[in-house]
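Participant: Build the 3D model from these lines:
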Amino acid sequence: MPFTRRHFTPPSLRLRTFVRANRFFLIGVLLLLLAFLYLVVTNQQGDELIAINQFRTPLYDRIFIVGTQLGEPIAYIVVLLILLTYRVRTAIFAVLTGAAVGVITGLLKIYFAQARPMRYFFDNFEETWHNLNLFDEPMRNWGYSSFPSGHSASAFALYSFVCFNIRRPKIAISVVCFLLAAEVAFSRMYLLYHFLRDVTAGAFLGLIIAIAMFFLQWKIFPENKLLNDGLWWSNRKELPPVKEAVTPDQTS
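Facilitator: Below you'll find the predicted structure:
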């Protein structure tokens, strides 16, 4: 028996409707960003890394080394393959979201050219650097590409975009996407790759890109059946319209 479903209707592009539909995720992200921003303003740069570094353990190392990959291209590939079975349009724009993040964060990194934590501590607070629980040399980054955090931007863009596009179960999807994005952001500080300011800026940038891409995807051929279908459903048929029941007194 072929798969069938009713005609797909593009979502409303009214900002109010969008915010209401994604309120759980948006509230969680905004609260997290406000907390991050407060800590950035009230603490000296690097204090958060020193505090996090004190809790380093082999178990946490494994968790966050794997977790940071949730913001890398491999995560986009997995999401792409899943979304292709859901809606081709969404899969395409998920990739475009990642590309936009890569270009924008790359340009910002070149413009600001801020020292990574390893370089910053070694050049300015060498005693603090020696007291850190450092990772092995292959995992150390001594460059000048700290601001903003590309991984944080990538993760918040990807999982925000996924959350915006999945209609049900909304609360569960919102929680999962929020936790995945937050995991990547925290991992960048745990691994001594980024400061809290970098992560905060990256997360905010990723959220903005995801919102823009969500609305942009429905500006291009919104009624195109090929784009609105998933590959798994490529042979499906439309369900016939529902006929109203006829009562005995309506018959002649």
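
Participant: For the rest of this, base every contact and every neighbour count on C-alpha atoms.
Facilitator: Fine.

Participant: And the helices in the stretch 1-150 of the chain?
Facilitator: 15-21, 23-42, 47-53, 58-67, 73-84, 88-112, 117-124, 126-131, 150-165 (DSSP state H, counting those that start in this stretch).

Participant: Quickly compare these and say which is most buried.
Facilitator: helix 150-165 (a mean of 28; mean count of other CA atoms under 10 Å).

Participant: Just give me the neighbour total for the nearest residue to Lys237 once chain neighbours are set aside.
Facilitator: Closest residue to Lys237 apart from its sequence neighbours, by CA to CA, 6 or more residues apart in numbering: Thr4 at 5.1 Å. Residue crowding around Thr4 was assessed by other CA atoms under 10 Å; the count is 13.

Participant: Let me know whether Thr4 touches Glu238 as I believe.
Facilitator: Yes. With contacts defined as CA atoms under 8 Å, Thr4 counts as touching Glu238 at a distance of 6.0 Å.

Participant: And the residue nearest the centre of the chain, how close does it get to Ile110?
Facilitator: Nearest to the mean C-alpha position of the chain, counting by CA atoms, centre = their mean, stands Phe156 at 2.6 Å. Phe156 sits at a distance of 21 Å from Ile110 (criterion: CA to CA, to the nearest Å).

Participant: cool, and Leu33?
Facilitator: Taken as CA to CA, the span from Leu33 to Ile110 is 24 Å.

Participant: how about Ile52, what does it touch?
Facilitator: Residues near Ile52 by CA atoms under 8 Å, 6 or more residues apart in numbering: Met189, Tyr190.

Participant: if you set the cut-off to 7 Å instead, what comes out?
Facilitator: Contacts for Ile52 (CA atoms under 7 Å, 6 or more residues apart in numbering) come out as Tyr190.

Participant: thought Leu33 was touching Thr200?
Facilitator: Yes. The pair Leu33 and Thr200 qualifies as a contact (CA atoms under 7 Å) at a distance of 6.2 Å.

Participant: which residues does the residue nearest to the centre of the chain contact?
Facilitator: Phe156 sits next to Ala181, Ala203, Gly206, Leu207 when contact means CA under 7 Å, 6+ apart.

Participant: Following up with a second sequence; could you model it the same way so I can compare the two?
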Amino acid sequence: MKPEPSLKRLLAANRWYFGAFACALLLGGILLLFLHKGDEIFFFSGRRSVPGDLFFKYFTRMGEEPAYFLALGGLLFLGYRHALAIPFLGLTVSVLSFLSKAFFAHDRPAAFFKKLGILDQLHLVDGVYLNSGANSFPSGHSMSAFALYTFLALCLPRKRWAALGLFAMALLVGLSRIYLAQHFFEDVYLGAIMGVLIALMMYYAHYRSQAPWLNRSLLSGRGMAA
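Facilitator: Sure, this is the predicted structure:
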């Protein structure tokens, strides 16, 4: 097993992913300074399209459990060590999402706009259940997507295009939550940050076990050196 990498080396080896993430954070931070809460929801509400509705309606599921099962199956061919981290990654996301939502107790867009008396002004996506209540902040889907796809980017040997593709997937899941009027931009922003931090912590944690069989895989019998 390789020695545990420093954070500096890990970020350098994955500079394409974290470079894109840093740019998104910077741009997102600037947007947060100028956006009034709810502007982003009405922006997409006034720009609905059939292709957009269909795409985001289904792509948002890439931040749900089936994506974790697909990742688990794929990583079994890369290395058991990486694959077995996936259930713990999902569990960590679920627990932290639940606890943070309960702590902040921010209204979902539906509840927020209903209190303002303007919910009926939204154009919603057909067939999508509109969540309500005080469990909006942060976005669990965004946290889940950024945790999963950041972790996959850290695990894959070929970094550039795979990393950018994985980042795009996570970003689109986050965007889908705003498009579908399930979350505000601030929810997605914090969820993305938390997801990346969870992935980094889980990646470091998977170095701790010394069991040799974890370095094997279904494909080679040995797998990648973790």
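
Participant: Need the counterpart of the residue nearest to the centre of the first structure in the second structure.
Facilitator: Counting by TM-score structural alignment, Phe156 of the first structure corresponds to Phe146 in the second structure.

Participant: What count of nearby residues applies to the nearest residue to its match once chain neighbours are set aside?
Facilitator: Once flanking residues are discounted, Phe146 of the second structure sits nearest to Gly195: 4.8 Å by CA to CA, 6+ apart. Neighbour count of Gly195 of the second structure, defined by other CA under 10 Å: 30.

Participant: and the gap between Gly195 of the second structure and Phe151 of the second structure?
Facilitator: 9 Å.

Participant: aligned partner of Met139 of the first structure in the second structure?
Facilitator: With TM-score structural alignment as the criterion, Met139 of the first structure matches Tyr129.

Participant: separation between that match and Leu116 of the second structure?
Facilitator: From Tyr129 of the second structure to Leu116 of the second structure the distance is 20 Å (CA to CA).

Participant: so what's Leu122 of the second structure up against?
Facilitator: Contacts for Leu122 of the second structure were tallied using CA under 7 Å, 6+ apart; they are Phe42, Ser45.

Participant: give me that answer again for 6 Å
Facilitator: Residues near Leu122 of the second structure by CA atoms under 6 Å, 6 or more residues apart in numbering: Ser45.

Participant: same check, this time on the one 10 residues further on
Facilitator: Residues counted as contacts of Ser132 of the second structure (CA under 6 Å, 6+ apart) are Arg108, Ala110, Ala111.

Participant: how near is the residue lying closest to the second one once chain neighbours are set aside to Gly140 of the second structure?
Facilitator: In space, Ala110 of the second structure comes closest to Ser132 once its chain neighbours are excluded; the distance is 5.5 Å by CA to CA, 6+ apart. The span separating Ser132 of the second structure from Gly140 of the second structure equals 14 Å under the rule CA to CA.

Participant: And Pro148 of the first structure, how close does it get to Leu108 of the first structure?
Facilitator: 7 Å.

Participant: swap in Phe161 of the first structure?
Facilitator: Where Leu108 of the first structure is concerned, Phe161 of the first structure sits at a distance of 22 Å (CA to CA).

Participant: Where in the first structure does stretch 21-35 of the second structure align, residue-wise?
Facilitator: Aligned by TM-score structural alignment, stretch 21-35 of the second structure corresponds to residues 29-43 of the first structure.

Participant: who's in contact with that stretch?
Facilitator: With CA under 6 Å, 6+ apart, stretch 29-43 of the first structure has no contacts at all.

Participant: same question, stretch 161-174 of the second structure
Facilitator: Residues contacting stretch 161-174 of the second structure (CA under 6 Å, 6+ apart): Tyr17, Thr60, Ser142, Ala145, Phe146, Tyr149, Ala153, Val188.

Participant: In the first structure, what stretch matches stretch 212-219 of the second structure?
Facilitator: On the basis of TM-score structural alignment, stretch 212-219 of the second structure is assigned to residues 225-232 in the first structure.

Participant: Give me the distance from the matching stretch to the chain's centre.
Facilitator: Distance, stretch centre to chain centre, for stretch 225-232 of the first structure: 23 Å (CA atoms, centre = their mean, to the nearest Å).

Participant: Could you do stretch 189-205 of the second structure as well?
Facilitator: Distance of stretch 189-205 of the second structure from the chain centroid (CA atoms, centre = their mean) equals 9 Å.

Participant: That stretch vs the first structure, average distance?
Facilitator: Its aligned residues in the first structure lie a mean 0.5 Å from stretch 189-205 of the second structure after superposition (mean CA distance after the TM-score superposition for the first structure).

Participant: The residue nearest to Phe146 of the second structure -> the first structure?
Facilitator: Match for Gly195 of the second structure (TM-score structural alignment): Gly206.

Participant: does its match count as helix, strand or coil?
Facilitator: Using DSSP: H, G, I helix; E, B strand; the rest coil, the secondary structure recorded for Gly206 of the first structure is helix.

Participant: Which residues are in contact with it?
Facilitator: Gly206 of the first structure neighbours (CA under 6 Å, 6+ apart): Ala153, Phe156, Ala157.

Participant: what do you get for His106 of the second structure?
Facilitator: Ala134, Asn135, Ser136, Phe137.
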